[in-house]
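**Student:** sequence first, predicted model second:
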Amino acid sequence: MTVNVDRVPLGDIISHQKGFAFKSKDYLNEGHPVVRVSNFTADSISLDDLKFVGDEVAVQNTNVVLKEGDIVIATVGSWPSNPASIVGKTVSVPSGLEGALLNQNSVRLRVTNGQIDDQEYLFYALKSPKFSEYLVCSAQGSANQASITLKDIFGYEVEWPEAYVRSFIVATLGSIRRKIQLNQQINQTLEQMTQAIFKSWFVDFEPVKAKTAALDAGGTDDDALLAAMQAISGKDADQLAQMQAEQPEQYTELRATAELFPSAMQDSELGEIPEGWEVVPVSDFGQVVCGKTPSKKKPEFYGESVPFIKIPDMHGQLFATRTTECLSAVGAASQPKKAIPKGAVCVSCIATVGQVVITTEESHTNQQINSIVPFNQSYTTYLYFRMGSLYKHLHDLASGGSATLNLNTGNFSKIQVLKPSLDVLERYHSCTSAMLEGALNNTYDIHALESLRDTLLPKLLSGDLSISQVIEEPDYE
């Protein structure tokens, strides 16, 4: 049967703590992480671009320490109707940020005198469209600096059914949430594996250095090749011999990969690099396209046909699979030279500099993003990690003595980067393509699960969907 759902003022069931205004002079390269509203994702908090403070500052601000499951709401930011808004965004603190400190322009919420899973229930309740609409109506201020008062937040009447119903909702939506988190963890592992190969081959040059070390020690070319195979595979000589006997095809492929790497280093403007590899401008890898925003005065330019990538769509993402805005076919046709195909690498270059994503279909971006359209599809994965490794360098280039970071297209195109030989890049692409394809498929699964969650959420909270109806649904785990 359908349950009745009471509503209670949010302020009656929670305790709160406003964030602290940490000073920029206190920020360090390591220490205690500080969470700012710019770190918020759709539901959680990104570990990218965190600031840090030392022990002395942290000890003075223990009241703003976060723990897993805390609910945090941004109270200041852009207008809520803006698709890239921050104000009113509601997130849950992940386990990786246990003990972090909360910065200003946000408020932390914790359920008081509730049962163990009520904190999670409240998070689901505050992710409902009703709460979002309430915040939109409550926000005041300019387009770029809207705000929501604590009084307004605490006055919201949240759905608060009986305890057994709250527990059931947590169990139902929690199973979907855990599946989403599992897929996210798998994707993180796949990306880390791909990045580890990148670092070994293109940053530390382990196969090349293994060859040179073997030759310098008086070894033969075969000794150098064996050393490179060990560096690439992580196996010792005995394990490689076993691999040759039991997995001859894999052994042959490993040997062929090792043969692609040179056996000497050379000087370059970037320092020592493998012999025969080059240092070239980014534009040598592909056409550089600076995005553009079609006129907002023409609503017919916007629709659901072509993804329109902006910086908030890039945070914590490997692929640009979902955007807050899309262009219509007419809008995309109005700026055909700004179209970028599948496999392009997008890099944010204004304000929030250094975010990188790969496109999964023909897309457009706004003017804050420069995209590299590779001349060869084998360049895509290499460029993604290469541009990601240049985060600090991109910031240095974009500073220019200005408070607002801005790396124009001309300077971006001239950035000098390492260009390995084509055969090595093609082998890297073939070694990593299955991992990235797996991550992309997992991302689509995450979107499907999120859609299911968002469909169930308002019906469960309102009592329109009965417990017996949900029980008949398949297991989401």
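**Tutor:** Received the coordinates, thanks. Residues are numbered from 1 along each chain as shown.
**Student:** from here on, just use CA atoms for contacts and neighbour counts.
**Tutor:** Will do.
**Student:** which ones are touching L254?
**Tutor:** M229, I232, S233 (C-alpha atoms under 8 Å, 6 or more residues apart in numbering).
**Student:** any chance of a ChimeraX selection covering the buried ones in the residues you listed?
**Tutor:** Per 16 or more other C-alpha atoms under 10 Å, the buried members of the contacts of L254 correspond to this ChimeraX selection:
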select :229,232
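**Student:** the contacts of L254 in helices, which ones?
**Tutor:** M229, I232, S233 (DSSP state H).
**Student:** as JSON lines, these with distance to A256 would be great.
**Tutor:** Output for the ones in helices among the contacts of L254, formatted as JSON lines (distance: C-alpha to C-alpha, whole Å):
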{"residue": "M229", "distance to A256": "9"}
{"residue": "I232", "distance to A256": "11"}
{"residue": "S233", "distance to A256": "12"}
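**Student:** below is structure B, check it against A:
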Amino acid sequence: NLVSQGNGSVFTNLKTDILKNHVVDVPTLSEQRAIAHILGTLDDKIELNRQMAQTLESIARAIFKSWFVDFDPVKAKMEGKQPEGMTEEIAALFPDRLVDSELGMIPEGWSPIPLSKMANFLNGLALQKYPPIGKDDLPVLKIAQLRSGKLDYDKLASNEISDKYLVSEGDLIFSWSGSLIVDVWAGPKCALNQHLFKVTPEKWATKGLLWVAIHEHIDNFRAIAAAKAVTMGHIKRSHLNEAMVILPSIEKVQNISGVLDILIQRSTTLKAESNTLINLRDTLLPQLISGKIRLNQPEDAAA
């Protein structure tokens, strides 16, 4: 309404009189407070979830570094000590000796495994070649949407793509170009765009282990991408072959890394809950402010 009353050949301007004469309907002060309380409570929960998810992910990364990089449990057992922060059953899966290797000293019986052997890295489609058809179209997951965790429903693709290019809540996604990000998708079903890998762990590996392992190499990947940057820096599949993770035998991997999977799954659940709350907040906001939804007893609601 205000824009329609503006004038100006280069920039649209509003005269002060237009603003003075523009009438805005507002709820009573008590209802305003009730609305603010409802929306503020949602915002508080969303922020709490974000902090909790971030904490869980930090714990997962710290555990991975301690167990799979610094080998603290092995070093503790070498000194005749019980490894801290784990059950006796998990501690028993770690050896009590380090041996020499091409990558330095590693736990006895463990081996370097490239990231490329731990999962299937499926590159997305050039979805501009699959325009929407007007029925059951899919929102497109690009790097920007992975970063924000929110889809843009103005960017759609046909649903007539192979199911393997569909992304669902819980899928591990790694952007290998531009902004290198790795995260578990916590949003609704969408289509995988190019420049993104959908990472499906091998049967012996876990999603949590892959999430942390890729994070362990992400700074190096970003440095490689930055060195190649002309328009958009990127990494190649060969870099996944060169990125090593020191792991025990396949039989022991899931038992040792199970705690990582639990932490990352919990983080994903919190993010998904936040997405639901964000959608609820964004739906309620205009309806509460416009009066389409009224609070019958605002004082009670605020309390």
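**Tutor:** Alright, I've got the coordinates. Worth saying up front: this structure is predicted, and the values here are computed from it rather than measured.
**Student:** mind checking the TM-score on these two?
**Tutor:** Put the two chains on top of each other and the TM-score (TM-score structural alignment, normalised by the length of the second structure) is 0.77; 289 aligned residues with a C-alpha RMSD of 3.8 Å.
**Student:** thought T360 of the first structure was touching F319?
**Tutor:** Yes. Using C-alpha atoms under 8 Å, T360 of the first structure is in contact with F319, at 6.7 Å.
**Student:** out of the two, which sits in the more crowded spot?
**Tutor:** Between T360 of the first structure and F319, counted using other C-alpha atoms under 10 Å, the more crowded position is F319 (20 against 16).
**Student:** grab the nearest non-local neighbour of that one.
**Tutor:** Beyond its immediate neighbours in the sequence, the residue positioned closest to F319 of the first structure (C-alpha to C-alpha, 6 or more residues apart in numbering) is I358, lying 4.7 Å away.
**Student:** residue in the second structure matching that neighbour?
**Tutor:** Here I358 of the first structure is matched to V184 in the second structure, going by TM-score structural alignment.
**Student:** again with E426 of the first structure
**Tutor:** Match for E426 of the first structure (TM-score structural alignment): Q254.
**Student:** what does the helix or strand C326 of the first structure falls within contact?
**Tutor:** C326 of the first structure belongs to strand 325-327 when assigned by DSSP states H and E. Here strand 325-327 of the first structure makes contact (C-alpha under 8 Å, 6+ apart) with P83, F301, Y302, G303, E304, S305, V306, P307, F308, I309.
**Student:** let's see that with 7 Å instead.
**Tutor:** By C-alpha atoms under 7 Å, 6 or more residues apart in numbering, the residues outside strand 325-327 of the first structure that reach it are F301, Y302, G303, E304, S305, V306, P307, F308.
**Student:** surely the last one forms part of a strand?
**Tutor:** Read that as F308 of the first structure. Yes. Membership of F308 of the first structure in a strand is supported by DSSP: H, G, I helix; E, B strand; the rest coil.
**Student:** can you count the residues close to it?
**Tutor:** With other C-alpha under 10 Å as criterion, F308 of the first structure counts 27.
**Student:** quick one: secondary structure of the residue most central in space within the first structure?
**Tutor:** Closest residue to the average C-alpha location of the first structure: G316 at 0.8 Å, with C-alpha atoms, centre = their mean. What three-state DSSP gives for G316 of the first structure is coil.
**Student:** any idea which of the ones in helices among the contacts of L254 of the first structure is the one closest to D445 of the first structure?
**Tutor:** Lowest distance from D445 of the first structure to these (C-alpha to C-alpha) belongs to S233, with 31.2 Å.
**Student:** the nearest residue to the closest one once chain neighbours are set aside in helix, strand or coil?
**Tutor:** With C-alpha to C-alpha, 6+ apart as the criterion, S233 of the first structure has its nearest non-adjacent residue at 7.7 Å, and that residue is L254. In three-state terms, and counting by three-state DSSP, L254 of the first structure is helix.
**Student:** which one of the ones in helices among the contacts of L254 of the first structure sits closest to H395 of the first structure?
**Tutor:** I232 (32.2 Å).
**Student:** I'd guessed that closest one sits against P207; true?
**Tutor:** Yes. Here I232 of the first structure lies in contact with P207, judged by C-alpha atoms under 7 Å, at a distance of 6.2 Å.
**Student:** hang on, the earlier thing: count the neighbours of the residue nearest to F319 of the first structure for me.
**Tutor:** 24.
**Student:** likewise S451 of the first structure?
**Tutor:** 12.
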